[in-house]
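Undergrad: sequence and predicted structure, then a few things I'm wondering about:
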Amino acid sequence: MIEIFIINSALIAGAVLIHYEVLFRLTRLIPKLTFLRSRLRILVGVFGALVAHVAEVWLFAFAYYFMLDSGRYGSLEGNFNGTLMDASYFSFTTYTSLGFGDIEPLGDIRFLVGLEALTGLVLITWTASFMFIEMQRFWIIQSDS
């Protein structure tokens, strides 16, 4: 029980740190891109945030892959054959809360699945807030012109 708690905590912390670092660096980078039009700077923010989300999804995908490979944390049943690509598909559907339902977690890994969905919700919301702030800057620049 304590082992799964430590693993899950480390994964959540890793995802949050990745997100924080990417958004922090984008906050510093976007205003410096004066050679780009304001609209293109917003796109840099969007694509940067997407890269952060993909990195976070892959962090969880690798965790699923290695946890399932060990056989100690449960299994994923259904349309899952144990490949890293299947683990990444499951991670994408969990992180985004789509949960197609074609893969079902069994055992202790269910706790991580729930935490990934919650983490994805929080980080996606954080990105939406970040992009809203960046868009406000864009609107302020446009209204000053």
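TA: That came in fine, so what should we check first?
Undergrad: could you use CA atoms for every contact and neighbour count after this?
TA: Fine.
Undergrad: list the buried residues for the lengthiest helix in the chain?
TA: In terms of residue count, the longest helix belonging to the chain (DSSP state H) is helix 109-144. For helix 109-144, the neighbour count (16 or more other C-alpha atoms under 10 Å) marks 109-110, 112-113, 115-121, 123-124, 126-127, 130-131, 134-135, 138 as buried.
Undergrad: put this beside the first:
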Amino acid sequence: MEALTQLFIALLAISISSGSHYVFLNRLKKWVGNTKIPSFVSLLMVFYGITLSQLVAALWFALGFEASIYLGLGSFGGDDPIAFIDVFYFSLINLTTLGMANIEPLRHLNLLVGLEAMTGFLLVSCSATLIFKTMKH
């Protein structure tokens, strides 16, 4: 039952983060198509918008980790309680698939970790498409 609960939390985080990312990218795409500012400024604004969107996606997953910990589905290694900023940092590193965080997820959190990395890869791919289209514009 714990694994199913963790899977539900993961699917919820994937849905919300990919949905918010879609909204960000769609609005950026429309904005770039309708603006008359220099192309370099447009590209820079796309970079900023994508960065903000990735931060929001990491926040959704960090909240998923917090909910999982609260429900007793897992924890992060170590004896000390972990602060939310550390969970957010771990989520951001994991979402970008760097995997260099010094925090170790335990038990069912590993499912959320794997699905977050997969989602991050897909979000980065979608973001790259918008960057390439902006550069061609």
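TA: That came through, no problem. None of these values were measured; they are calculated from a predicted model.
Undergrad: please state their TM-score.
TA: For these two chains in superposition, a TM-score of 0.90 is obtained (TM-score structural alignment, normalised by the length of structure 2); 135 aligned residues with a C-alpha RMSD of 1.6 Å.
Undergrad: about what we covered before: show me what the longest helix of structure 1 is packed up against.
TA: Applying 3 or more C-alpha pairs under 8 Å, 6 or more residues apart in numbering; DSSP states H and E, one finds that helix 109-144 of structure 1 contacts helix 2-29, helix 38-70, helix 84-95.
Undergrad: how does it look with 6 Å?
TA: Judged by 3 or more C-alpha pairs under 6 Å, 6 or more residues apart in numbering; DSSP states H and E, helix 109-144 of structure 1 is in contact with helix 84-95.
Undergrad: please list the residues outside the helix it packs on that contact it.
TA: The contact list for helix 84-95 of structure 1 (C-alpha atoms under 6 Å, 6 or more residues apart in numbering) reads 57, 61, 65, 99, 116, 117, 120.
Undergrad: the second one: neighbouring residues, count only.
TA: What that stands for is residue 61 of structure 1. 21 (other C-alpha atoms under 10 Å).
Undergrad: and the third one, by the same measure?
TA: By other C-alpha under 10 Å, 17 other residues sit near residue 65 of structure 1.
Undergrad: residues in contact with it?
TA: 84, 87.
Undergrad: residue 2 of structure 1 and residue 63 of structure 1, how far apart?
TA: Here the distance between residue 2 of structure 1 and residue 63 of structure 1 works out to 17 Å (C-alpha to C-alpha, to the nearest Å).
Undergrad: who has more neighbours, the two?
TA: The residue with more neighbours, out of residue 2 of structure 1 and residue 63, is residue 63; 21 against 7, by other C-alpha under 10 Å.
Undergrad: what is the burial count for the closest residue to residue 107 of structure 2 other than its chain neighbours?
TA: Among residues not flanking residue 107 of structure 2 along the chain, residue 74 sits closest, at 4.9 Å (C-alpha to C-alpha, 6 or more residues apart in numbering). For residue 74 of structure 2, the neighbour count with other C-alpha under 10 Å is 20.
Undergrad: so residue 74 of structure 2 touches residue 112, yeah?
TA: No: with contacts defined as C-alpha atoms under 6 Å, residue 74 of structure 2 does not count as touching residue 112, sitting 10.3 Å away.
Undergrad: on that earlier part again, would you turn the contacts of helix 84-95 of structure 1 into JSON lines with distance to residue 13 of structure 1?
TA: Shown next, in JSON lines, are those (distance: C-alpha to C-alpha, whole Å):
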{"residue": "57", "distance to residue 13 of structure 1": "13"}
{"residue": "61", "distance to residue 13 of structure 1": "15"}
{"residue": "65", "distance to residue 13 of structure 1": "19"}
{"residue": "99", "distance to residue 13 of structure 1": "23"}
{"residue": "116", "distance to residue 13 of structure 1": "11"}
{"residue": "117", "distance to residue 13 of structure 1": "14"}
{"residue": "120", "distance to residue 13 of structure 1": "12"}
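Undergrad: closest one of those residues to residue 7 of structure 1?
TA: Distance to residue 7 of structure 1, by C-alpha to C-alpha, is smallest for residue 116 among those, at 12.3 Å.
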